[in-house]
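> Have a look; sequence and predicted model below, questions after that.
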Amino acid sequence: MTNLIRSNFQAHPFHLVSPSPWPILTCASLLALTTSGVSTMHGFYSAQNVFFLALLLVVLSMSLWFRDVISEATYLGNHTLAVQRGLNMGVALFIVSEALFFLAIFWTFFHSALSPAAEMGAQWPPEGIESINPFELPLLNTILLLASGFTVTYAHHSLIQGNRSGTLFGIVLTVLLALAFTVFQGVEYTVSSFTLSDSTFGSCFYFGTGFHGLHVMIGTAFIAVGLWRALAYHFTENHHLGLESSILYWHFVDIVWLFLFISVYYWGS
């Protein structure tokens, strides 16, 4: 109620965020998640139990945080045009930071592939490693991701045009295609003939594709939240920042995969 009164009498269009416990709780949960994850990989006692507890805390804290943001945007009317422009800029800068992260991965890959070390037999892929055929599961996953980019764009344009059924159909199909991609990525990992510890080739491959897979799962959750909000009539033709942000993120995931497919799967093999 206090926020509603303040928003009615403030002399500027910006949103002064109320004190919230969720950002610091999310940070603490993420710290526990990464620490316990590394400890689990090194075989520390009971680290796996702490990992799942930290993962649960991350999901809960972020869910409560998102709940507050959704309330501010949908029910309290705090997301004015000025606030939306700021949030759009924040999402754009976040995607730029993610692009730089993947740039570091590609830099490592090309540095190792263009000048293979003598320890790897001075060749790429190293002797004894059979690379994955890019025209099997990787090509199928490429088709799935490109199709999901089309369906999520269709959902966005349907929403702008007031076509609710088209919006829901596009988002549902996007989530299904994303889940299929994740499943096939898991199948690819299980049938691969090399592991993360098989020289720099294995490290670059699993680090790049694994982090991309993590981004796919995050993007899937992002779009699934958008689906729930669309079902709850939270979006209008000119006020759907949450869905728009998830779509921008998903297109970024698509573009990164194209670079991975061309460089790691096709050229690198």
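Alright, I've got the coordinates. Every value quoted in this text rests on a predicted model; they were computed, and no experiment measured them.

> CA atoms for contacts and neighbours, from now on please.
Noted.

> neighbours of the closest residue to Val91 other than its chain neighbours, just the number please.
Computed as C-alpha to C-alpha, 6 or more residues apart in numbering, the closest residue to Val91 that is not its neighbour in sequence is Ser245, at 6.7 Å. Burial of Ser245 is recorded as 18 neighbouring residues (other C-alpha atoms under 10 Å).

> Let me know the helix or strand that the most centrally placed residue in the chain is in.
In the chain, the residue lying closest to the centroid (C-alpha atoms, centre = their mean) is His215, at 2.9 Å. For His215, the host element (DSSP states H and E) is helix 199-231.

> try this one next to it:
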Amino acid sequence: MSQEAGHGHYYVPAPSTWPMVGAIALFFMGFGAAFSVNRLPLGYGLLAIGFAILVYMLFGWFGAVARESESGKFSAQVDKSFRWGMSWFIFSEVMFFAAFFGALYYMRVHTVPELADLEHKILWPDFTGGWPTAGPWITEKFMPMGPWGLPAINTLILLTSGVTVTWAHWALKLNKRGQLKLGLFLTFFLGFLFVGLQAYEYGHAYSDLNLKMTTGAYGATFYMLTGFHGFHVTLGSIMLFVIWCRVMAGHFTPENHFGFEGVAWYWHFVDVVWLGLFIFVYWLI
């Protein structure tokens, strides 16, 4: 935040071509996805082109915003708008996961017991309604994923990463650049380690537990919740890596570092969601 900019000046950037570049990327990705699901070879090429353009846009657009920030163009009002924007974005993510937690709750507490009621015994006489279950119409055997082992290790990893990112934040406030770099490095390293262990866990679930996306009620909710969370951890780890690269380039000061703070907020949100997942998906099975 520029002290010269003051509280009365709100920086408005010049017209940018980056939104158009992003629209072109989505155009290629949309047609690529449509062709790919219909098994047309052209679709994979279009998808690759779309992703390449999207990556180019992300580097260019984010780089332009970083240069604007480092040149002191953002005032206190701009900083405040960034904070409100990030707060509402995280709130939307909270609601996103709340919908899936709500679906899990409704399925376990209402839907599955109702399907085991006497009025349904004619259709599924052997269905008892216990959890975890694939539902009355899927008879294939499977084993649920327990809380200990990899899930517990991943919980420790994410909680540790929350400590390291907080350590890095305090180091930035105290202008201790060495601790800042180390704390950020440890955080995104732990994030990528979490994703790698989750991929290994999925392989174990498929091959050893016969737990798949097609395993009815339990399989669908398990992979939907843990998979979306893993996607968020991946994005958060990439964001932390980008912030670390900016720190290595000398960006951020104790007074001006919302780019760091916004990513730290997001990472703490990811930590909290995982605690909910560990309790309601893994532990209370």
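Happy to help now that I have it. Values in this document were obtained by computation on a predicted structure and should not be read as measured data.

> Which residues are in contact with the equivalent of the residue nearest to the centre of the first structure over in the second structure?
In the second structure, His215 of the first structure lines up with His232, judged by TM-score structural alignment. Applying C-alpha atoms under 8 Å, 6 or more residues apart in numbering, we find His232 of the second structure in contact with Val270.

> Quickly note the distance from His232 of the second structure to Met239 of the second structure.
Going from His232 of the second structure to Met239 of the second structure by C-alpha to C-alpha, to the nearest Å gives 10 Å.

> What of Gly22 of the second structure?
Look at Gly22 of the second structure and Met239 of the second structure: by C-alpha to C-alpha, they are 19 Å apart.

> Which of the three states applies to the alignment partner in the first structure of Gly60 of the second structure?
Using TM-score structural alignment, the equivalent of Gly60 of the second structure in the first structure is Leu64. Under DSSP: H, G, I helix; E, B strand; the rest coil, the three-state class of Leu64 of the first structure is helix.

> What count of nearby residues applies to the nearest residue to Leu64 of the first structure once chain neighbours are set aside?
Spatial nearest neighbour of Leu64 of the first structure, excluding adjacent residues (C-alpha to C-alpha, 6+ apart): Trp22 at 7.1 Å. A count of nearby residues for Trp22 of the first structure, using other C-alpha under 10 Å, gives 18.

> And Trp22 of the first structure? What does it align with in the second structure?
Aligned partner of Trp22 of the first structure by TM-score structural alignment: Trp18.

> what's the answer for Gly170 of the first structure, then?
That one, Gly170 of the first structure, aligns with Gly183 by TM-score structural alignment.

> Roughly how far does its match sit from Val163 of the second structure?
9 Å.

> Ok, His204 of the second structure next?
For His204 of the second structure, the distance to Val163 of the second structure - C-alpha to C-alpha - is 29 Å.

> Surely Ser36 of the first structure touches Tyr45?
No - using C-alpha atoms under 8 Å, Ser36 of the first structure makes no contact with Tyr45, being 10.4 Å away.

> These two: which has the busier surroundings?
Ser36 (23 against 10).

> List the contacts of the equivalent of Pro134 of the first structure over in the second structure.
In the second structure, the residue matched to Pro134 of the first structure (TM-score structural alignment) is Pro147. For Pro147 of the second structure, the contacting residues are Phe278, Tyr282, Trp283, by C-alpha under 8 Å, 6+ apart.

> now whatever residue of the first structure lines up with the first one: how far from Ile247 of the first structure?
The reference is to Phe278 of the second structure. Superposed on the first structure with TM-score structural alignment, Phe278 of the second structure falls opposite Phe261. Note on Phe261 of the first structure: its distance to Ile247 of the first structure, by C-alpha to C-alpha, is 21 Å.

> ok so, going back, test my guess that the match of Trp22 of the first structure contacts Met57.
Yes - contact criterion C-alpha under 8 Å: Trp18 of the second structure and Met57 qualify, at 6.2 Å.

> what about the helices in the second structure?
For the second structure, applying DSSP state H gives helices covering 18-37, 42-70, 76-106, 112-115, 150-173, 177-208, 216-248, 258-277.

> Give me the buried positions along the shortest one.
Within helix 112-115 of the second structure, the residues scored as buried using 16 or more other C-alpha atoms under 10 Å are Val112, Leu115.

> just the third one next, same as before
For helix 76-106 of the second structure, the neighbour count (16+ other C-alpha under 10 Å) marks Ala76, Gln77, Val78, Asp79, Arg83, Met86, Ile90, Glu93, Phe97, Phe101, Leu104 as buried.

> and the match of Gly170 of the first structure, how many residues sit next to it?
Gly183 of the second structure has 23 neighbours, counted by other C-alpha under 10 Å.
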